[in-house]
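Student: pasted the sequence and its predicted model underneath.
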Amino acid sequence: MLRDLVLANRTYRRFYEDIKIEREVLEDLIDLARLSSSGANLQPLKYILSYSEESNNFIFPNLKWAGYLKDWDGPSVGERPTAYIVMLLDKNISKNPMWDHGIACQSILLGAAEKGLGGCMFGSVDRAEVAKAFNIPENLEVLLVIALGKPKEEIVLEDIKDPKDVKYWRDENQVHHVPKRKLEDLLIN
C-alpha cells in the first residue's frame, strides 16, 4: 500500500556500506522519476548516477549532514551511502525547475523504499565542487543530491509536542526521533 511506502520512506543518514547498489537499480529509480509529472511537461531534469567507491568519495564530503544534530558530522566509515543521484536542471530546456525536482525525489525515494532501500535528499550541497568533480557543463545546474543505501538506523515518528520545536533528535540508543504535526493541526476547516 502507498501508506506503507510513505511510512518506510524516512530520511535515512546511516547505511550498511557493505550492501552495494547496482546501476540497474538506480536506472529503475530514475525511470520512476522520468514517468512522473513535470511542469508544462518540459522534463528538464537530468541525472548523474554514482555507485562506485571512487565517485561516491567525490560526493560525500560535499554534503552537509543533519543540521539539527550539531555534534554529528555525518555517517562514519561503514555507515556511508553506497550510491548517490545528482539531480540536475538542464537550463537549455528550462531555467525554472518548478516543482519537478520535488516530485522526482518523492518518486525516487518511494521506489527506493519499495526495494528495501532508503535515502536522504540534500539541498545543502557544495554545488561548485560537485560540478567540478563530474565536469558538469554550465547548462546543467546541480539542484540537489540524493544519498541512497540499505538503512542502518531506526527512525521513529512521534507527535510534535511543541509546535515551534520541529527538531529531530537521537536518543542514547541512536534511535532517530522525528516529530510530526498532528493531522488536526494541519486542517483549516
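Tutor: Arrived safely, thanks for sending. This structure is a prediction, so every number in the text was calculated from the model and none was measured.
Student: CA atoms for contacts and neighbours, from now on please.
Tutor: Fine.
Student: biggest helix in this structure by residues?
Tutor: helix 100-114 (DSSP state H).
Student: so what does the very next helix or strand once past that one touch, helix or strand wise?
Tutor: Following helix 100-114 in sequence order, the next helix or strand is strand 118-122 (DSSP states H and E). Here strand 118-122 touches helix 100-114, strand 140-149, going by 3 or more C-alpha pairs under 8 Å, 6 or more residues apart in numbering; DSSP states H and E.
Student: those: which one's closest to Met121?
Tutor: Met121 lies closest to strand 140-149 among those, at 4.5 Å (C-alpha to C-alpha).
Student: put this next to the first one:
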Amino acid sequence: MSVADTLKKRISTRAFLDKPLDAETVHALLDDARWSPSGGNLQPWKVIAVAGSEKSALERLAVEAIMKNPKGEVGDYPIYPEGLQDPYRARRYKIGEDMYALLGIPREDKGARLKWMSRNYQFFGAPVGLFFVIDKEMGNGQWAHVGMFMQSLALLAEERGLGTCMQEAWGMARDSLHKHFGLADNEVVYCGMALGYPDPDAAINQLRSERASVDEFTKFRGF
C-alpha cells in the first residue's frame, strides 16, 4: 500500500472488534514510529500503553472525573480554541452532524449523543489505549513533532491492518490522568489514541470527513 493510499484509507476508527492485541505488536509499531521527524532530534514524546485491567481502570477514572467536572479538566490546554470561527467551526459542525446521521441519532436526542460521546472513554471498544505525554517546557514546535509521531503511528497501524482513533477527548480528564500515571510536575498528557482491529461492519466506520481542495489552502508563488 502506497503512502498516499494509506493516508486516504486512514480514518478515526470508532468501532473495534473484540480481538486482543499483544504487547509485541504494539512494541513493533512504536519501534517503527520512533523514526518520525524530530527537530533538533529532541524526540519530545513519551507514550503510555494500556490494556486489560489497566485500561478498564482508566475507563472508570474518566467517568468519575467527568461526573465531578462535566466541563472537563482541560486547564491551560483546551481541545479547541474559544470562539472558533468559520471555516473551522463549520467543518467541526459538519463532521459531527455527519457522524450522528450515520448513527441515527437526531439532534434533539441529547441523551443518546452524550452516551455515544462517552464511548471515547472506553476507547470505542479497542483493546489498547495509548497516551502521549510531553514536557510542559516544550514549545509549539515540539508539540507539532508529537503530532508527527502520532501520525506516523496511525499510518503504520493502517499498514498492519489495524485502526486508530486519535482522542483529544482524554484531555477532559487530564489532571486525573496525571495523578494516576504518577507523572512529574513538568509533564502533561496531550491526548489518547485507541488502537485495535476495526469492525468492518460498523456503520460509524463508514464515516469519511470532507477535505478542502488544494486551491482552497495553497498559494503557489514563483512557479
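Tutor: On my side now, so go ahead. Everything numeric here is computed off the predicted structure, so don't read it as measured data.
Student: tell me where structure 2 has helices.
Tutor: For structure 2, the helices defined by DSSP H cover 3-9, 23-33, 52-68, 88-103, 110-117, 140-159, 174-181, 214-217.
Student: now render the ones you listed as JSON lines, adding mean neighbour count and distance to Val133 of structure 2.
Tutor: Listed next are these as JSON lines, based on neighbours: other C-alpha atoms under 10 Å; distance: least, C-alpha to C-alpha, whole Å:
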{"stretch": "helix 3-9", "mean neighbour count": "12", "distance to Val133 of structure 2": "24"}
{"stretch": "helix 23-33", "mean neighbour count": "14", "distance to Val133 of structure 2": "14"}
{"stretch": "helix 52-68", "mean neighbour count": "15", "distance to Val133 of structure 2": "16"}
{"stretch": "helix 88-103", "mean neighbour count": "14", "distance to Val133 of structure 2": "25"}
{"stretch": "helix 110-117", "mean neighbour count": "12", "distance to Val133 of structure 2": "23"}
{"stretch": "helix 140-159", "mean neighbour count": "19", "distance to Val133 of structure 2": "9"}
{"stretch": "helix 174-181", "mean neighbour count": "16", "distance to Val133 of structure 2": "10"}
{"stretch": "helix 214-217", "mean neighbour count": "8", "distance to Val133 of structure 2": "30"}
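Student: of all those, which lies closest to Ala202 of structure 2?
Tutor: Of the helices of structure 2, nearest to Ala202 of structure 2 by C-alpha to C-alpha is helix 88-103, at 9.6 Å.
Student: what does stretch 136-146 of structure 1 contact?
Tutor: For stretch 136-146 of structure 1, contacts defined as C-alpha atoms under 8 Å, 6 or more residues apart in numbering pick out 84-92, 101, 105, 119-125, 127, 130-131.
Student: quick revisit: and the longest helix of structure 1, which stretch of structure 2?
Tutor: Using TM-score structural alignment, helix 100-114 of structure 1 lines up with residues 145-159 of structure 2.
Student: and stretch 145-159 of structure 1, what's buried?
Tutor: Applying a neighbour-count criterion of 16 or more other C-alpha atoms under 10 Å, one finds 145-152, 155 buried in stretch 145-159 of structure 1.
Student: now, which of these sits nearest Glu114 of structure 1?
Tutor: Looking across those and measuring by C-alpha to C-alpha, the closest to Glu114 of structure 1 is Lys150, at 11.7 Å.
Student: ok, now which ones touch that closest one?
Tutor: By C-alpha under 8 Å, 6+ apart, the neighbours of Lys150 of structure 1 are 15-17, 19, 81, 116-118.
Student: with that, I have no additional questions.
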